[in-house]
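Visitor: A structural model of the following input is requested.
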Amino acid sequence: MQASWSRRRQLVLVLGSLSAFGALTIDLYLPAMPRMATHLDASTASVQATLTVFVVGLAVGQVLVGPLSDAWGRRRPLLIGLALYAVASLACALAPDVGWLIAARVLQSLGAAAGTVLARAIARDLFSGVAMTRFLSTLMLVNGLAPILAPVVGGQLLAVTTWRALFVLLAGIGVLLLSAVALTLPETVPPERRQSAHPRALARTFARLAADRRFVRLILAAGLMFAAVFTYISGSSFVLQDGYGLSPQQFSLVFAVNGLGIVACSQLNGWLVGRVGTEAGLLTIALATAVLGSAGVLGCALAGAPLPLLLVFLFLVVAMLGPVLTNATSMALAEHGTTAGAASSLQGMTQFLIAGVAAAALGATGDDAVAMGAVMCCCAVPALLLALVRPSVRRH
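Guide: Here you go, the predicted structure:
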């Protein structure tokens, strides 16, 4: 029993860290974005583009890595991706201009995609049903630390060094995780369970996934919810620092409180599922709360409400990310165990592509609180509507 518990903690730590790659790589440098624009002599839109290309790269990278992991196993693509991530992070630190930084962020995103997609696939290899939902909720203890600690660390580092040190830190984290995976994480896809890597076989796999209306509905709901939170991630540094006058350190503390909401609600979700409610019911409640929060953000912005009230509604939106992603992912992957890599990659691609569109929409409409609230509402409302759809009972 002790060995089993020790192994589970090890899995939570490694897989949670891998699943946090995207959030960590985004959140760490958020407090530095206004300063980066000044130092690189770049526009706000150009610096925000480093965020957008990273998200798009995560989407594309997951589509490449996920299906290959069904054919080759999880370890080899994961180790290659982590090595690429570490090298690209150093390239970001050395960027002489914003064009170089954007290019390096693309490579960094492709490496980070391996950790993001394969953490979900490995979890599906090892767990199913309610056990998977609870395990994913537990992963949020580690995954949720990224939005809590990353901006705090980033903000504090900016007080003593430059933004380049943030990317050096990311390179070090990449090397550390590369070592951890190489030494502790076994292969979870035995040869007899591996799928063909032939393009036609991959096309058939994706066609089957696209034809599963329940799967598509769930990944779209998760993607739209992620996009609502990503809108906050993309725009909050400018809204809260430039618009409301917060310092980088104050902004990082606000970000940390919202991250604590993700962790707390994820753990509550893990306890409630199977005891008080189903994944579907808890998903609907979380999305309804997110809609309420998004509408509150927009209303506060239009009415010029005080900052504390705006922050309360932002908290409601961000905190719901954990329960939504946990329940939607568990239900979406439930019937696709043999192609978990491809299914996870399609979910990841959808999630980050929608988020990229949301970030681009925010950049095009402005970086104020009204634009942020409007884009968040446009994401949260259809996500709830998708969750409310109840498909007809399947006959076997």
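Visitor: rest of the way, CA atoms for contacts and neighbours
Guide: Noted.
Visitor: Skip the chain neighbours and tell me the closest residue to I122.
Guide: Distances taken as C-alpha to C-alpha, 6 or more residues apart in numbering place T188 nearest to I122, at 6.6 Å, with adjacent residues excluded.
Visitor: Look up how far G341 lies from that neighbour.
Guide: From T188 across to G341, the span is 11 Å (C-alpha to C-alpha, to the nearest Å).
Visitor: this one as well, want them side by side:
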Amino acid sequence: MTSSSSSPTAQGTPGPAFAQGVPGWLSLLLGFLTAVGPISTDIYLPAFPAMEQSFHTSAGNVQFTLAIWFVGLAIGQLSVGPLADRYGRRMPLLVGNVLYAVASAVCAFAPDITLFSAARFVASIGASASLVVPTACVRDVVSDRAAGARMMSRLIMVMGVVPILAPMLGGLVVEFVSWRIIFWASAVYGLVCVGLVLWVLPETLPYQKRQSLSPMTLLTRYVGLLGDRGYSIYALITAFSTFMTFSYLTAAPFVFVQLFHFSPLHFSMLFGVMSVFMIGASQVNGLLVGRVDPARLLHGAVALSVLGTVLMVGVSVWGCWYAPVAYRPYEVWLVIGTMVIALAPTGIIFPNAMMMALADHPAQAGAASALAGTLQYVLGALAGVLVGQFAATSSLPMAGCMGFGALMMLCMHTFRPALHDVA
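Guide: Sure, this is the predicted structure:
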């Protein structure tokens, strides 16, 4: 379906955003913008126990704010994707980051969990633009599947640096000052992103490629994407990867701080180490794409995640019911080791599955990215709610939920279209 471009064309249709080739700094910029989502998820994880005390509420209610965040990201992406296909990439980013900055400031002075949750939901609606639009920008400027996967790997590396630092900074904040400073810092981050979009990021979607916008058009577009087997399979692989990752994100603060007695600072350092492994895997992926079939890379990474979660479940079951008392001090290290095996491959899974989902939909990159992102955060929210139903008395709920996500990825990959294996 083509856009109605008569008015923009009358003003002069711009040429490609990067006629001389895509500059290296674009990955840095897009990664920094995309990191709004991960940093906002990660930076306040070490503050969960402190927020529980500050708001005089339960651990489940604090965990529920993470589920609310995921729900807002899911809803926001469904709206932002089509808007980005109609009005271009820059405007949704500008509006979204302003909304995110203002709502984060409200979170900083919220007196109770109710206002905090409401502001967190609004912030997630704004942050959804930074999750959808940068991925669509990659599809705008790079059409080759292997080149796109390489660029996505670089983007993941950049967007991963900030989340590595985020929980460490969050842990320091909780250790020495109020957790509320975290959300003032988030507001500043949103304003910095506004400045970068205004003065650095060019428009990557030409007027003649913009799509029409109406309720029926949107419904038809999303139904058409879901009806594409290749798109649906690979989008669901990214979604169940998110389910696995967010099971870890939701449960880990309570498992490691309350069960294994980590300080907030030590937990944030552990979180940084896990992020380093995931980013390292994404860079290995960038080196291998073009030399190894992306479908084989994806298959190997999914299989490794399944192995890691199976081992983690085994460690957790043994620690819960069968391990002698002398084993207890070693349980935490076995949990961490199996967690690395399970989570590191997501650095390979996400860029390959995402680019394979978008490959056949260049004219609808915004909507396709938005729908995939919505699936990711719907399942992420489900993971948060599910994990929150269990008391943090063992690592088994976290391991079990992560294992379910890994097994579902394997099931999805088993039913992938044969065409993509040889693409």
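Visitor: on that earlier part again, wait, doesn't the residue nearest to I122 of structure 1 sit right on R124?
Guide: No. With contacts counted by C-alpha atoms under 8 Å, T188 of structure 1 stays clear of R124, the gap being 9.7 Å.
Visitor: where do the helices sit along the stretch 151-300 of structure 1?
Guide: 164-184, 199-211, 213-236, 248-272, 279-303 (DSSP state H, counting those that start in this stretch).
Visitor: Comparing T188 and G341 of structure 1, which shows the higher neighbour count?
Guide: G341 (32 against 16; other C-alpha atoms under 10 Å).
Visitor: What is the equivalent residue in structure 2 for that one?
Guide: Under the alignment (TM-score structural alignment), G341 of structure 1 pairs with G366 of structure 2.
Visitor: Okay, and its match sits in which element?
Guide: Assigned by DSSP states H and E, G366 of structure 2 falls within helix 365-388.
Visitor: cool, L309 of structure 1 as well?
Guide: helix 307-319.
Visitor: Residues in contact with that helix: which ones?
Guide: 228-229, 232, 244, 257-265, 289-294, 296-297, 300-301 (C-alpha atoms under 8 Å, 6 or more residues apart in numbering).
Visitor: Structure 1: which residue goes with S79 of structure 2?
Guide: Alignment note (TM-score structural alignment): S79 of structure 2 maps to L64 of structure 1.
Visitor: same thing with G190 of structure 2?
Guide: Checking TM-score structural alignment: G190 of structure 2 goes with G174.
Visitor: what's the answer for Q63 of structure 2, then?
Guide: Counting by TM-score structural alignment, Q63 of structure 2 lines up with Q48 in structure 1.
Visitor: on that earlier part again, I'd say the match of G190 of structure 2 and G81 touch.
Guide: No. With contact defined as C-alpha under 8 Å, G174 of structure 1 does not count as touching G81 (9.5 Å).
Visitor: between the two, what contacts are shared?
Guide: Applying C-alpha under 8 Å, 6+ apart, one finds that no residue jointly contacts G174 of structure 1 and G81.
Visitor: Leaving out sequence neighbours, find the closest residue to the match of G341 of structure 1.
Guide: G81 (4.4 Å).
Visitor: do M349 of structure 1 as well
Guide: Among residues not flanking M349 of structure 1 along the chain, A59 sits closest, at 3.8 Å (C-alpha to C-alpha, 6+ apart).
Visitor: before we move on, which element is the one you found in?
Guide: helix 44-72.
Visitor: Between helix 213-236 and that helix, find me the angle.
Guide: Inter-element angle recorded for helix 44-72 of structure 1 and helix 213-236: 150 degrees (by axes from the mean of the first three to the mean of the last three C-alpha atoms, to 10 degrees).
Visitor: how many neighbours does the aligned residue in structure 2 for A280 of structure 1 have?
Guide: Here A280 of structure 1 is matched to A295 in structure 2, going by TM-score structural alignment. Residues lying near A295 of structure 2 (other C-alpha under 10 Å) number 20.
Visitor: Pretty sure A295 of structure 2 sits against H420.
Guide: Yes. Assessed by C-alpha under 8 Å, A295 of structure 2 is found in contact with H420 at 7.1 Å.
Visitor: so what corresponds to the residue nearest to I122 of structure 1 in structure 2?
Guide: So T188 of structure 1 corresponds to T204, using TM-score structural alignment.
Visitor: What distance do you get for that match to S247 of structure 2?
Guide: Distance from T204 of structure 2 to S247 of structure 2, by C-alpha to C-alpha: 35 Å.
Visitor: returning to what we had before: quick check: chain neighbours aside, which residue is closest to the match of S79 of structure 2?
Guide: Residue nearest to L64 of structure 1 in three dimensions, not counting chain neighbours: S345, with 7.8 Å by C-alpha to C-alpha, 6+ apart.
Visitor: try V263 of structure 1
Guide: With sequence-adjacent residues excluded and distances taken as C-alpha to C-alpha, 6+ apart, V263 of structure 1 is closest to G144, at 5.2 Å.
Visitor: Could you give the number of residues near the aligned residue in structure 2 for the one you found?
Guide: Aligned by TM-score structural alignment, G144 of structure 1 pairs with G160 of structure 2. Neighbour count for G160 of structure 2, taken as other C-alpha under 10 Å: 26.
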